[in-house]
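Chemist: From the sequence below, what's the structure:
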Amino acid sequence: MKIRIKGNTVRYRLTRTEVKIFCETGHFEEKTQFRDKTFIYELRTKAGLEHLDANFKENTITLYLPEKERERWGDSEQVGFQHTIVSASGAELSLLLEKDFTCLDETIEDQSDNYPNPLANK
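Modeler: Predicted coordinates for the structure are as follows:
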């Protein structure tokens, strides 16, 4: 799973295997170990939600997907989900969760488990 943070935008991208594990278990996480702390970013399902939601607590970013979406996302053509939440101070946080497609340009990154890019055959 990849995470991209730019300003008030958080974006998660998952490979085919990661989507499969998430859809089966309702949870997927990655960890980055620093000298004295571990940064965790995770995806979880949550009942009762209508849209993506997020939280940051104890060095962990948790992105929540509504339970009803998890049940069908892996086998569907739907690329992902997007939602903007507003903090108590009025700041907007844009959330994006999507399947990771292979890049169209050259990259040294292993993309063998990525979804085929729909633009590759155009």
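
Chemist: From now on I want contacts and neighbour counts done on CA atoms only, so please keep to that.
Modeler: Will do.

Chemist: can you list contacts of the helix or strand encompassing S94?
Modeler: Per DSSP states H and E: S94 is located in strand 92-99. Identification of contacts with strand 92-99 by Cα atoms under 8 Å, 6 or more residues apart in numbering yields 8-16, 19, 52-54, 79-87, 114-115.

Chemist: quick one more, to check against the first:
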Amino acid sequence: MSSVEQGPAVQVQYTTRTIAVILSRQQALDWSSENEVGVYTTLDIGSAGTLEVVVEKDFACLDRSEADNTDTFANPLDGATC
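Modeler: Coordinates of the predicted model:
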């Protein structure tokens, strides 16, 4: 996934082996905030119909070691009690 200065909030580029989701810089900044879990949109792909795009944060698992949670977002339920 990458971001661009201007353009639509979400774009998709694809080839036979690659799918790239491209966010506008503002959309990427909004998504990176603590409160935004994901980016959800529907793109018109012409005569083929529509494409549902869903990109969500990878939250740390509460039942795994820190090594298993490398490169994850802090889990909002960490420290919560039932």
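
Chemist: re earlier: so which bits of the strand holding S94 of structure 1 are buried?
Modeler: Within strand 92-99 of structure 1, the residues that count as buried by 16 or more other Cα atoms under 10 Å are 93-99.

Chemist: so of the contacts of strand 92-99 of structure 1, which ones are in helices?
Modeler: 16, 19 (DSSP state H).

Chemist: what about L23 of structure 2, which SS state?
Modeler: Secondary structure assignment for L23 of structure 2 (DSSP: H, G, I helix; E, B strand; the rest coil): strand.

Chemist: Just list the residues touching it, thanks.
Modeler: Going by Cα under 8 Å, 6+ apart, L23 of structure 2 touches 1-4, 8-11.

Chemist: Go again with 6 Å.
Modeler: By Cα atoms under 6 Å, 6 or more residues apart in numbering, the residues touching L23 of structure 2 are 3, 9-10.

Chemist: now V12 of structure 2
Modeler: Contacts of V12 of structure 2 (Cα under 6 Å, 6+ apart): 20-21.

Chemist: Please apply the same query to N75 of structure 2.
Modeler: 59-60.

Chemist: Aligned against structure 1, show me the partner of it.
Modeler: Alignment note (TM-score structural alignment): N75 of structure 2 maps to N117 of structure 1.
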